[in-house]
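Enquirer: Structure for the following, please:
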Amino acid sequence: MNAPIQAPKNGAKQQQPRTAIAALWKPALVQAFAKLDPRQLKRSPVMLVVELTAVVTTVLCFIPNPAVSTGLAVQIALWLWFTVLFANFAEALAEGRGKARADSLKAGSQGLSARRRAASGQFETVAASSLRRGDLVRVEAGELIPGDGEVVEGIAAVNEAAITGESAPVIRESGGDRSAVTGNTRVVSDWLLVKITANPGESTLDRMIALVEGAKRQKTPNEVALDILLIGLTLIFLLVVATLQPFARFAGGDLPLVYLVALLVTLIPTTIGGLLSAIGIAGMDRLVRLNVIAKSGRAVEAAGDVHVLLLDKTGTITFGNRRCSALVKAPGVSGKELSDAALLASLADDTPEGKSIVEYLRALSAMVEPARDEVTAIAFSAETRLSGVDWNGRSYRKGAVDAVLAWVGMSRAEMPEQLSREIDRIAQSGGTPLLVAADGKLLGGIHLKDVVKPGIRERFAELRQMGIRTVMVTGDNPLTAAAIAAEAGVDDVIAEATPEKKLARIRQEQGEGKMVAMCGDGANDAPALAQADVGLAMNDGTQAAREAANLVDLDSDPTKLLDVVQVGKELLVTRGALTTFSVANDVAKYFAILPALFAGIYPQLGVLNLMQLRSPQSAILSAIVFNALIIIALIPLALRGVRVQAADAASLLRRNLLIYGLGGLVAPFIGIKLIDILLTALHLV
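Expert: From the prediction side, this is the model:
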């Protein structure tokens, strides 16, 4: 058996650099003070409570109290204000990364004009902001497309770098799945007649700007639920702290109001309360860096809970068009003779398959190709199913098995047995076999197949470790579908898929309580995209698909769905990890402050002073300082997100409890003790 000639692998796409935080900290610091406005802080109830306690403590600084020195009261008030400012700084820093991109997008669209067709049929120049859905505009080479639309006439190359960051132009033409264009992209050749599909404020660019401007981001259901939890904990601790003074009075003691205020702030979940907005905004910013537009934050969070991924085979798992993957020689034929003949026979074949054969063989063959005017080209046609050239008195042909056999005057039974077996093997594996002949002599075969993208199998393996099942959706017959599914490593396959089949499968999975994600680009994908919990549409797909989906990928890369799932999981895990850390913090701070407060009233509580803090004043101030500093220490983690490893939910939970639960319990014991030693050494208490 002849060994097939293997194709070279493609290189991986490089990632784009991230926004430098260093350039954003100064405006974020200014915004931190601006956000002290209670009307803004009401979006974060926990931090609003901290600000109110800071106001109360500031007022108490001017009221003499023999039990509390003015210096200690001032220090507590300052650290309470710092706590609020640090939380505001984290949110402003997260917003700043998005707003920097929003400003650049806005700058590119200011003053944009359009050539709109009037009722008379003539074109008039108007401001792009005046365009409405249904308007027809003509865009020529060098001009910016004034708004989202569909190409109704013409074909042109379009540079979409302003939106996607990719400088290589793409072809846009009327009809089919490549007719959608995005506003603020530039036509670099020819011209297009575009029908505007979005009113002002509704375009892809407008949605992108609104998405990256964190202040306009709506809270997701998960954030709302977490807010309710934090408010509940705050009310519980408020009730607890309010009852401490009566207990102290009953025992013949007294607790200064400043101490009670400090205790309240350290017990309520200020850490997660201060970072919650920053976590959400940073999560959306990571999605924007992937060039994915989210119509709702709910879709991003749903991606983090996905159990099943439905992925279209063509363009997602495979490259799309069938490509040449190997040559098979007939007995007595050399590899060079076969490759040279196959290359010559494919020169006039302008189909994607023909081009892939030429590309494949040029990388392997050193032959000098004839010029186009030196050969008589035989173009491929559906009728003959052959292509080739006549050159130097010789004829070279390539095509379907039966077509080439008829050309050489041979029946299938007369084919060399070894070559016949290879042709059957190619067909049974789901590939497409072609034959190559020259001057009536059969030289060998070509193996065309859907080439699985490099690394896709490993990515599916990672998803499987996370507990996510992958399902390949294809219109191929079951035999071909099974062969590609086995090579790609998917868990299940839907062969001969129709819109009804896709929709039924999604509803079946959802009926079993599973979250389902789906990606697609055609009009026939629209029902499934609308039904799925997470629907990712390609930006260069049909208008129906983009409207049905809740996520739109500006790069039109279907494998991006895997990255969206990763971002969704990072967002949920980051919230969970920092919530665990915050709650665990409260346990340690309880042992720091409560024994110090009641040691004079109930000496027996001194046994709970596990940290051996020097004095009640030192204990209270140390806890307040740690409470403020831990927020700024966790800002990088909130912005970057907790990295999600390939593991199931139970493993992730154990990991988070070990790292952030145990870490949140131990860190305050160490931090508060060190601050206590420092404050005492500096004689600040």
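Enquirer: can we go C-alpha only for contacts and neighbour counts from here?
Expert: Noted.
Enquirer: And for residue 67, the neighbour number?
Expert: 10 (other Cα atoms under 10 Å).
Enquirer: Would you agree it is in contact with residue 256?
Expert: Yes. With contact defined as Cα atoms under 8 Å, residue 67 counts as touching residue 256 (6.9 Å).
Enquirer: If you count neighbours, what's buried in the helix or strand hosting residue 418?
Expert: Per DSSP states H and E: residue 418 is located in helix 417-428. By 16 or more other Cα atoms under 10 Å, the buried positions in helix 417-428 come out as 419, 420, 422, 423, 426, 427.
Enquirer: Distance-wise, check the last one relative to residue 665.
Expert: For residue 427, the distance to residue 665 under the criterion Cα to Cα, to the nearest Å works out to 62 Å.
Enquirer: swap in the fifth one?
Expert: From residue 426 across to residue 665, the span is 61 Å (Cα to Cα).
Enquirer: can you pull out the strands in the stretch 101-250 of the chain?
Expert: Secondary structure of the stretch 101-250 of the chain by DSSP state E, counting those that start in this stretch: the strands cover 113-117, 123-127, 136-140, 149-153, 155-159, 170-173, 180-181, 186-187, 191-196.
Enquirer: helices or strands up against the second one?
Expert: Helices and strands touching strand 123-127, as assessed by 3 or more Cα pairs under 8 Å, 6 or more residues apart in numbering; DSSP states H and E, comprise strand 113-117.
Enquirer: looking at the strands of the stretch 101-250 of the chain, which is buried most?
Expert: Mean neighbour count (mean count of other Cα atoms under 10 Å) peaks for strand 180-181 among the strands of the stretch 101-250 of the chain, with a mean of 27.
Enquirer: Which strands or helices does that one pack on?
Expert: Short answer (3+ Cα pairs under 8 Å, 6+ apart): strand 180-181 packs on strand 149-153.
Enquirer: Now do the strand it packs on and strand 191-196, the angle between them.
Expert: Orientation check (axes from the mean of the first three to the mean of the last three Cα atoms, to 10 degrees): strand 149-153 against strand 191-196 gives 130 degrees.
Enquirer: which outside residues touch strand 149-153?
Expert: Strand 149-153 has contacts (Cα atoms under 8 Å, 6 or more residues apart in numbering) with 172-175, 179-183, 192-198, 543.
Enquirer: Here is the second sequence; please produce its structure so I can put it next to the first one:
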Amino acid sequence: MTQTVPPRHSGDAESERIELTIGGMTCAACAQRIEKKLNKLDGVTASVNYAIEKAWVTSEKLDDRDHLVDQLISTVQKAGYTADVPPESYDEESGTVGARDLRGLRNRLIISGVLTTPVVLWAMVPATQFDYWTWFSLILSVPVVIWAGWPFHRAAAVSARHGTATMDTLISVGTLAALGWSLYALFFGHAGDPSMRHSFTLFDEPYWMAGHSMGSANVYFEVATAVTTFLLLGRYFEKRSKASAGEALRSLVNMGAKDVAVLKDEGEVRIPVNELAVGDEFVIRPGEKIATDAVVVSGESAVDMSMLTGESVPMEVAQGGSVVGATINTSGRLVVRATRVGADTQLAQMAKLVEAAQSGKAEVQRLADRVSGVFVPIVLLLTLITLGGWLTFGAPAEDAFTAAVAVLIIACPCALGLATPTALLVGTGRGAQQGILISGPEVLEASTAIDAVVLDKTGTVTTGAMQLTSMLSARHWGGEYEDAELLRLAASLESASEHPVARAITNAARESFGSRSGSLPQPENFRNHAGTGVSGEVGGHSVLVGRRRLMGAAGVELPSEVDQLVTEAETHGSTAVFVAIDGVFSGVLTVSDTVKDTSAEAVEQLRKLGMEPLLLTGDNAGAAHRVADQVGIEHVVAEALPEDKVATIKDIQAQGRTVAMIGDGVNDAAALAQAELGIAMGTGTDVAIAAADITVIRGDLRSAADAVRLSRRTLRTIRENLFWAFVYNTAAIPLAAAGLLNPMLAGAAMVLSSLSVVGNSLRLRRFR
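Expert: Sure thing, here's the model as predicted:
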């Protein structure tokens, strides 16, 4: 699976992104080792995610992509793992965890549990012990430690071949050491005596407290088997939990329609959705899913967008309106024309954004990676120090061995490796279900420091559905063009623009001309003047539509009579747009916008999050202040060009503040990139969305506040996970080294720590 990743915040060259599914990873250290191996390849930058078992590799665009993929897979295999290119789409057995691997792990767990139960029972309940019970324990323990625990031993052997150590090394060495000591005690000590009995407590007093030891009569079959079973249980539930954590992304990908009724010459023909092409017209009946992004050709209906946006109220659509793939037609029959298919649809882009976010690493995760990289060698050193220390101070070998094994087992940094990726996986997946797309983990860290928010006006605070409210041609001052011709030429030019003002003028022309709307000529040499207007040629005429500044730059003189008209329009919150034809002023159009019903509430929510709002717009001061007063914003910057918006954000940053920018237009893209946190409204332009850190699919400004809350809560969950993972290891290792922790209890505690981290992350699924 290859996708082009647009560079963000820079002009980096286009790069190729390759995704690989990685098999055989058992801990965060495995992911780190693979990442290091891949990053050593020339021109390659790799990121490996242990939680979702995938690697993402970017490199300069190469002619021979297949060779690069083969090289990447070979590198991973040489490191002792498996790698493959994932399928183009998810199926029932794909995604985070392979069903086959999970079944194999479950079988090992079941057999291990059955064999371990009597071994632990005999060791922990002296009344159940009988003649030769230690020998029966040996018979049951060997399959558990060797066969059921083989995944740990294999991973440890792979690590040893590459001169490294992982937490599997700790597990393998610990369980084999417990088995080895028991064999020694059985064959060369007194543990093999038929009548041998011993008591058991979870908190045996060590030699330095009790002053005695059972010496070579003690066996640790229960430790070796129970630890193996506990760890298999933990790994099984860990994989199940990770699969559950990734369910949001898989459900997002799988929610699309499977087939579609396309209109052909012979009538309706039902075809698989992957055969649909741009331009095909198809029918959507009430209750059916919309197969792909499309524009309505005929019919009226209400479309349920909740699966993409979380918005429960259906959206009304009619001829000329847009619909999004995977949403549901709730009432009327629609005929639509496909505008985007396959990987270009909004649903597919959402999935890519979510998966790209899950592939990245926040600074806290990079810290955890650095710690885990040195943690295992340190633990092995501490184990040797524990063993040597006890022996040096005259303790029996059994007590020294018990303490050393407990250190090995309790120190496994499973929770540390799961702390960040599971929270990120759940948080970004839940965000996607709620219509909030987070571009990467660094966004989470940026969200905590935001104390100022800059809002664009049109399409962000207001509906963006502007309407033409008045029109006055220069004919009133002796000019050449009537109102109808003025509107036709202006609308023809504006039809090539995405700006809300342009849509208002174009829609007014189409309503005015009715069935003759198709007669609007196509503009030539169209040019967008960011923040001021547009220019081009229509029907052999040079046409200019825009603000007073654009007219002045083009040398167009405006009659003094229009000043009063413009002043009156701006007083009422409207925007004046001037039209010049063939270099001569030809008329003025006024358009107005309405504030969204939820904008005032959204501004208050942003303020409660500690973010001081500022309204930043290219519109006139009168319209800007009118909107600001309606939503409760005190600070306003009006008539700002794109470069002015960037300069305004830089000025705020120069004051030592951290800025979030919320916008939706082409002229907001630079400002979105300049801000520490860029939030794009999903109803806006593709350029704005590409420049943003977070995209909210709904046009509701409250979603921006939700996005900040989700980002902060996800980061808080990551920090909680890391805190408890660090505390667990640092607090438990000294207890184990002091001989106060039975190795079997240490194994159970280590499993519980990993499950607690995953469970804490899964709480994010309840975010509203």
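Enquirer: Got a TM-score for the two of them?
Expert: The TM-score (TM-score structural alignment, normalised by the length of the first structure) is 0.55; 467 aligned residues with a Cα RMSD of 5.0 Å.
Enquirer: what's the single longest strand in the first structure?
Expert: For the first structure, the strand with the greatest residue count under DSSP state E is strand 441-449.
Enquirer: which element follows that one toward the C-terminus?
Expert: Downstream of strand 441-449 of the first structure (by DSSP H and E), the next one is helix 456-465.
Enquirer: In that next one, which residues are buried?
Expert: Buried, per 16+ other Cα under 10 Å, within helix 456-465 of the first structure: 456, 457, 459, 460, 461, 462, 463, 464.
Enquirer: quick check, nearest of those to residue 471 of the first structure?
Expert: For the buried residues of helix 456-465 of the first structure, the minimum distance to residue 471 of the first structure (Cα to Cα) is 10.2 Å, reached by residue 460.
Enquirer: Give me the most central residue, the first structure.
Expert: Closest residue to the average C-alpha location of the first structure: residue 564 at 3.2 Å, with Cα atoms, centre = their mean.
Enquirer: Please pull up the equivalent of it in the second structure.
Expert: Residue pairing (TM-score structural alignment): residue 564 of the first structure is matched to residue 707 of the second structure.
Enquirer: how about the helices in the stretch 251-400 of the first structure?
Expert: Applying DSSP state H, counting those that start in this stretch to the stretch 251-400 of the first structure gives helices spanning 257-267, 270-289, 297-304, 335-346, 352-362.
Enquirer: how much does the shortest one stray from the second structure?
Expert: Taken over the aligned residues, the distance from helix 297-304 of the first structure to the second structure averages 4.3 Å (mean Cα distance after the TM-score superposition for the first structure).
Enquirer: Likewise for the longest one?
Expert: Its match in the second structure and helix 270-289 of the first structure itself, once the structures are fitted together, sit a mean 2.6 Å apart by mean Cα distance after the TM-score superposition for the first structure.
Enquirer: That helix versus helix 297-304: what angle between them?
Expert: 90 degrees.
Enquirer: for the first one, same thing?
Expert: Using the same axes, to 10 degrees, the inter-axis angle of helix 257-267 of the first structure relative to helix 297-304 is 60 degrees.
Enquirer: Report all helices and strands that helix 257-267 of the first structure contacts.
Expert: With contacts defined as 3+ Cα pairs under 8 Å, 6+ apart, helix 257-267 of the first structure has these neighbours: helix 45-60, helix 221-250, helix 560-598, helix 616-640.
Enquirer: list the buried ones in the first one?
Expert: Read that as helix 45-60 of the first structure. Neighbour-count burial for helix 45-60 of the first structure, counted by 16+ other Cα under 10 Å, picks out 45, 46, 47, 48, 49, 50, 51, 53, 54, 57, 58, 60.
Enquirer: Would you mind giving the residues you listed as TSV with distance to residue 548 of the first structure added?
Expert: Shown next, in TSV, are the buried residues of helix 45-60 of the first structure (distance: Cα to Cα, whole Å):
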residue	distance to residue 548 of the first structure
45	35
46	37
47	38
48	39
49	42
50	43
51	43
53	48
54	48
57	53
58	54
60	58
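Enquirer: And the nearest residue to residue 115 of the first structure once chain neighbours are set aside, how close does it get to residue 136 of the first structure?
Expert: Spatial nearest neighbour of residue 115 of the first structure, excluding adjacent residues (Cα to Cα, 6 or more residues apart in numbering): residue 125 at 4.6 Å. Shown here: residue 125 of the first structure relative to residue 136 of the first structure, a distance of 12 Å by Cα to Cα.
Enquirer: joint contacts of the two?
Expert: By Cα under 8 Å, 6+ apart, residue 125 of the first structure and residue 136 have these common neighbours: residue 116.
Enquirer: between the buried residues of helix 417-428 of the first structure, which is closest to residue 639 of the first structure?
Expert: The nearest one, if we look at the buried residues of helix 417-428 of the first structure relative to residue 639 of the first structure and count by Cα to Cα, is residue 426, at 50.3 Å.
Enquirer: Was I right to think that closest one contacts residue 435?
Expert: No. Using Cα under 8 Å, residue 426 of the first structure and residue 435 do not qualify as a contacting pair, with a distance of 11.8 Å.
Enquirer: what residues do these two have in common as contacts?
Expert: In contact with both residue 426 of the first structure and residue 435: no residue, using Cα under 8 Å, 6+ apart.
Enquirer: and residue 489 of the first structure, how many neighbours?
Expert: 18.
Enquirer: show me what contacts the residue nearest to it when sequence neighbours are not counted?
Expert: Closest residue in space to residue 489 of the first structure, ignoring its immediate chain neighbours: residue 457 at 5.3 Å, by Cα to Cα, 6+ apart. The contact partners of residue 457 of the first structure, by Cα under 8 Å, 6+ apart, come to 487, 488, 489, 490.
Enquirer: Show me which pair in the buried residues of helix 456-465 of the first structure is furthest apart.
Expert: The largest separation in the buried residues of helix 456-465 of the first structure, counting by Cα to Cα, is between 456 and 464 at 12.4 Å.
Enquirer: will you turn the helices of the stretch 251-400 of the first structure into JSON lines that also has mean neighbour count?
Expert: Supplementary listing: those in JSON lines, determined by neighbours: other Cα atoms under 10 Å:
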{"stretch": "helix 257-267", "mean neighbour count": "22"}
{"stretch": "helix 270-289", "mean neighbour count": "26"}
{"stretch": "helix 297-304", "mean neighbour count": "23"}
{"stretch": "helix 335-346", "mean neighbour count": "23"}
{"stretch": "helix 352-362", "mean neighbour count": "20"}
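Enquirer: Can you add distance to residue 400 of the first structure and give those back as CSV?
Expert: Output for those, formatted as CSV (distance: least, Cα to Cα, whole Å):
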stretch, distance to residue 400 of the first structure
helix 257-267, 76
helix 270-289, 45
helix 297-304, 44
helix 335-346, 13
helix 352-362, 12
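Enquirer: Please consider this matter closed, and thank you.
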